[in-house]
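Peer 1: Generate coordinates for the sequence data below:
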Amino acid sequence: MKNKLKEKLKYFDYGLFIPYLILCLIGIVMVYSASAINLTYVGVKATSYLFKQIIFVGIGITLTLIFSHMNPKFWVSKNVLRFGYWTVIILLMMAKFLFGAINGANGWITLGSFSIQPAEIAKLYLVVAISKAFSKREADIYLGKHKRTTTRKNLAVNILPILALIAIEPDTGGATICAAICLVLILANSKNWRASIGILGVAISIIALTVMAIHAINPFKGSKVEYMYKRFEGYFDPFTYATTSGKQLVNSFYAISNGGLFGVGLGNSIQKRGYLPEPYTDFILAIIAEELGFIGVLVVLGLLFFIILRIILIGIRSNNTFNTLVCYGVATFFTVESIFNIGAVNGLLPITGVTLPFISYGGSSMVVLSMALGMVMNISANEKRHTARNMFLNMELKK
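Peer 2: Next up, the predicted model:
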């Protein structure tokens, strides 16, 4: 028992776990700072969201440790993948058709004071399912048992319903992140890197043209989702709509401007006092900028992108196709979510309601991101163990 514990600690990836832990602790502090004053305004305990976030982080850390030590074969068994697929489909349909809309989107299943966001679960499912499909295809092709086109057709049949259900919630940010995960994994598995770069460029161009077309035409006029167009109005000209659709972005600008280099001090934000709507969720980075300044933002983003770069490095070093693709998929998940949040706070991208990983308030995001990180830590430990074993065998052979 003692030897097993020593072995696990020996191969444990502290380079991923410690930055993750620091980000979670910063998130707890900032969620409390950003939410307390507004909760007191409406007669709710100032510590309400603090205690919930502590619970979310506790569950997240527990799941990270469990997934970092469990047998990876469990994730990719046919029964687990089949169960995961139907669970995602059923939860997305329940959120869309059985539960009320929150901020204009039917993306949540509300259970008392807690809620589940199925689109978050879908992101991790797509990473594992696509990685498994491509790694199995590679093995089958090597053995002469498989045609190259079959896997992509099967993936399209399974993936498109998930993307469609997320898109019609409507959850633009979630659908785009899921699509980005699919695209990156498909391109990573491609042998033609020039074609991959071309496809990626075309995808980015289509997204940019779509945003401009929506702003110019307003296809949502008079519909239930017209609020989506108002987000584009607030994005393109926030100060003209400073009291309506541009309110969040304008007050985010004020918060960032107030913070300067070192910030106004923890707890001293002005914009969180009723000016910036829901500052503890997707605009928490603006409060960090105001209270902790540019230095505080640099620390948070530095830790976050250190984790992402380390995940990519683990994927590059892996000799196993499944492990490599999982790392690339998780890195894409973290990167696109971070870019969407940072871009929205700074007015570089339209507001999509995407959270800042490990920092923003929310249980679904924290739990799924933690599980994803635990999988990568598991891959890292297995790679280290495999390298150590090979080194030992080489030394024995030299004797």
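Peer 1: going forward, measure contacts between C-alpha atoms and count neighbours the same way
Peer 2: OK.
Peer 1: Could you pick out the longest helix of this protein?
Peer 2: What stands out as the longest helix in the chain, according to DSSP state H, is helix 363-398.
Peer 1: Can you give me the buried ones in that helix?
Peer 2: Neighbour counts over helix 363-398 (16 or more other C-alpha atoms under 10 Å) mark 363-385 as buried.
Peer 1: show me where this protein has helices.
Peer 2: Under the criterion DSSP H, the chain contains helices at 2-11, 14-41, 48-69, 78-97, 118-142, 148-167, 172-188, 193-217, 226-236, 247-259, 284-317, 321-346, 363-398.
Peer 1: how far does the first one sit from the chain's center?
Peer 2: The gap between the average C-alpha position of helix 2-11 and the chain average comes to 30 Å, counting by C-alpha atoms, centre = their mean, to the nearest Å.
Peer 1: Show me what it is in contact with.
Peer 2: 69, 380-382, 384-385 (C-alpha atoms under 8 Å, 6 or more residues apart in numbering).
Peer 1: Next, the angle helix 363-398 makes with that helix.
Peer 2: Helix 2-11 runs at 100 degrees relative to helix 363-398, counting by axes from the mean of the first three to the mean of the last three C-alpha atoms, to 10 degrees.
Peer 1: between helix 2-11 and helix 48-69, how big is the angle?
Peer 2: 110 degrees.
Peer 1: ok, and for helix 2-11, which residues are buried?
Peer 2: So, applying 16+ other C-alpha under 10 Å, buried residues of helix 2-11: Y11.
Peer 1: The third one too?
Peer 2: Using 16+ other C-alpha under 10 Å as the burial criterion, the residues of helix 48-69 that qualify are 49-50, 52-54, 56-57, 59-65, 67-69.
Peer 1: Give the other helices and strands that that helix contacts.
Peer 2: helix 14-41, helix 363-398 (3 or more C-alpha pairs under 8 Å, 6 or more residues apart in numbering; DSSP states H and E).
Peer 1: any idea how far I351 is from S245?
Peer 2: According to C-alpha to C-alpha, to the nearest Å, I351 stands 10 Å off from S245.
Peer 1: Which residue of the two possesses the greater neighbour count?
Peer 2: Using other C-alpha atoms under 10 Å, the more surrounded residue of I351 and S245 is I351, with 26 against 22.
Peer 1: now that one, nearest residue through space, not along the chain?
Peer 2: Excluding the flanking residues, the one nearest I351 by C-alpha to C-alpha, 6 or more residues apart in numbering is A344, at 5.0 Å.
Peer 1: Now the second one, please; I'll put the structures next to each other:
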Amino acid sequence: MRRPEGFDIIILVMAVTLTCFGVVMVYSASSVMAAKKYHDGFYFLKRQGIFAAAGFAAMVFTMQLDYHVWKKVAVPLFLSCFFLLILVFIPGIGGAAKGASRWIRLPGFNFQPSELAKVALIIYMAYSLDKRQEKLRNFSTGFFPYLMILGAFIVILLKQHDMGAALTMGTVAITMLFAAGTKPRYILGMGVVALPGVFYLVVSEAYRMRRITAFLDPWKDPTNAGFQIIQSWLALGTGGILGQGLGEGKQKLFYLPEAHTDFILSVCGEELGLVGVLVIASMFLLLVQRSIRVAIAAEDNFGRFLAFGIAVLLGLEAFINMAVVSGMLPTKGLALPFLSYGGSSLIISLTAVGILLNVSSRMKGLPS
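Peer 2: Take a look at the predicted model:
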């Protein structure tokens, strides 16, 4: 039964506010480029508006759907995502851009299966951890099988040149395992064993090495590998405390690459200043805090793991994007949830929020 208080209104307000604000900022960041490329300054605004409407519809549907239903579809959904990730490599079905093969071409829309796979992984792990919690403290029957499953997904994502999604899924899965009771020494041991592999992945691909060297010193190659982060710094620095004003940013005018997608926070910083960026970061922090609150008070373990996984996913993606934009992490293609342009990310994020809201409506008690 739902609580008399209903859904967590703060989570709902944060998700809706961030999404609506994202639509405005996508227009601000893309209108000039859209006018030049598509002869329609509203091109990205109209598409993002459609994505937002579809995302809100998905959120309303999932927030009304009893979250226990996801137990029944956890395994088929998980396997379907594995199949979809393979489909991107098939000519005529998969789409590529800038050396990465991450999309399935649909009429008028490119779908990114890795976005759905992130939520499918959380649903599957919540279902599996609920069933197998007593086995988690055993390496061979509790921890190792999850490593094999996770490893298969990561291999496919790395083949797609999507290291950002691979790192995100890996971190979410390991965090959920830790929260479910996996022995810390298993996780630490896995990290030590994985380090040589991570090092090899970085040095074996020239584009990854360029990102690392640009991260360490972007001014060594300011017109190529270091160009994007330098332009991002210029945008953030120009914004100052209060910003240049909505729509008044200059770096988006063909200087800052991916201004309306991965680096939309730079545009926010230039136009709304440090204050605007801090407000956005605070909204994400509040969203994650309330999501963890829901996980603590969920009526069963499945709901706890489900809410906790979604909280980690949204918080981690927001943190990585903000760290990349500010130069704290090497550049990688990872959208800022709710704000960045893109249908797959926005629709799936709002769908996940809907699931989270349904868990909140059935909390057995509010934590202090």
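Peer 1: follow-up on the earlier one: now do the same for the residue nearest to I351 of structure 1: its match in structure 2.
Peer 2: Counting by TM-score structural alignment, A344 of structure 1 lines up with V324 in structure 2.
Peer 1: In this model T331 seems to touch that match, though I could be wrong.
Peer 2: Yes - with contacts counted by C-alpha atoms under 8 Å, V324 of structure 2 reaches T331, the gap being 5.5 Å.
Peer 1: quick one on the thing from earlier: shared neighbours, I351 and S245 of structure 1?
Peer 2: R231.
Peer 1: show me the contacts for A166 of structure 2.
Peer 2: Residues in contact with A166 of structure 2 (C-alpha under 8 Å, 6+ apart) are 153-154, 157-158.
Peer 1: Kindly apply the preceding question to A289 of structure 1 instead.
Peer 2: 255-256, 259-260, 263, 296-297.
Peer 1: let's see 6 Å
Peer 2: 256, 259, 297 (C-alpha atoms under 6 Å, 6 or more residues apart in numbering).
Peer 1: tally of neighbours for the counterpart of the last one in structure 2?
Peer 2: Here V297 of structure 1 is matched to V277 in structure 2, going by TM-score structural alignment. Each residue near V277 of structure 2 was counted by other C-alpha under 10 Å, and the total is 23.
Peer 1: And for V277 of structure 2, nearest residue in space, chain neighbours not counted?
Peer 2: G269 (5.7 Å).
Peer 1: What separation do you get for the residue mapped onto V155 of structure 2 from structure 1 and A101 of structure 1?
Peer 2: Structural alignment (TM-score structural alignment) places V155 of structure 2 against A164 in structure 1. Distance, A164 of structure 1 to A101 of structure 1, by C-alpha to C-alpha: 17 Å.
Peer 1: quick revisit: could you export the helices and strands packed on helix 48-69 of structure 1 to a markdown table, including columns for distance to S269 of structure 1?
Peer 2: Below are these laid out as a markdown table (distance: least, C-alpha to C-alpha, whole Å):
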| stretch | distance to S269 of structure 1 |
| --- | --- |
| helix 14-41 | 8 |
| helix 363-398 | 25 |
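Peer 1: what about the ones you listed, which gets the closest to G267 of structure 1?
Peer 2: helix 14-41 (5.4 Å; C-alpha to C-alpha).
Peer 1: Relative to structure 2, what is the average displacement of that closest one?
Peer 2: Superposing on structure 2 places helix 14-41 of structure 1 at an average distance of 0.7 Å from its equivalents, by mean C-alpha distance after the TM-score superposition for structure 1.
Peer 1: Just want the angle from that helix to helix 48-69.
Peer 2: Following the same axes, to 10 degrees, one obtains 160 degrees for the angle between helix 14-41 of structure 1 and helix 48-69.
Peer 1: Map L126 of structure 1 onto structure 2.
Peer 2: Superposed on structure 2 with TM-score structural alignment, L126 of structure 1 falls opposite L121.
Peer 1: Could I get the contacting residues of that match?
Peer 2: Counted by C-alpha under 6 Å, 6+ apart, L121 of structure 2 has zero contacts.
Peer 1: let's see 8 Å
Peer 2: L121 of structure 2 sits next to 78, 169, 173 when contact means C-alpha under 8 Å, 6+ apart.
Peer 1: what about structure 1, which of these hold up?
Peer 2: For the contacts of L121 of structure 2, the contacts that are reproduced in structure 1, applying both residues aligned by TM-score structural alignment, their matches' C-alpha atoms under 8 Å, are 169, 173.
Peer 1: Go ahead and build a ChimeraX selection from the buried members of the contacts of L121 of structure 2.
Peer 2: Remark: buried members of the contacts of L121 of structure 2, expressed as a ChimeraX selection using 16+ other C-alpha under 10 Å:
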select :78,169,173
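Peer 1: Redo the contacts of L121 of structure 2 as TSV? Include distance to L84 of structure 2.
Peer 2: Shown next, in TSV, are the contacts of L121 of structure 2 (distance: C-alpha to C-alpha, whole Å):
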residue	distance to L84 of structure 2
F78	10
M169	16
A173	20
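Peer 1: Name the nearest of the contacts of L121 of structure 2 relative to G189 of structure 2.
Peer 2: Using C-alpha to C-alpha, A173 is the member of those that sits closest to G189 of structure 2, with 15.6 Å.
Peer 1: For the counterpart of that closest one in structure 1, give its distance to S196 of structure 1.
Peer 2: Here A173 of structure 2 is matched to C182 in structure 1, going by TM-score structural alignment. Computed with C-alpha to C-alpha, the distance linking C182 of structure 1 and S196 of structure 1 is 13 Å.
Peer 1: One more: E233 of structure 1?
Peer 2: Taken as C-alpha to C-alpha, the span from E233 of structure 1 to S196 of structure 1 is 33 Å.
Peer 1: ditto for T324 of structure 1
Peer 2: Per C-alpha to C-alpha, T324 of structure 1 is found 17 Å from S196 of structure 1.
Peer 1: now L9 of structure 1
Peer 2: Distance from L9 of structure 1 to S196 of structure 1, counting by C-alpha to C-alpha: 39 Å.
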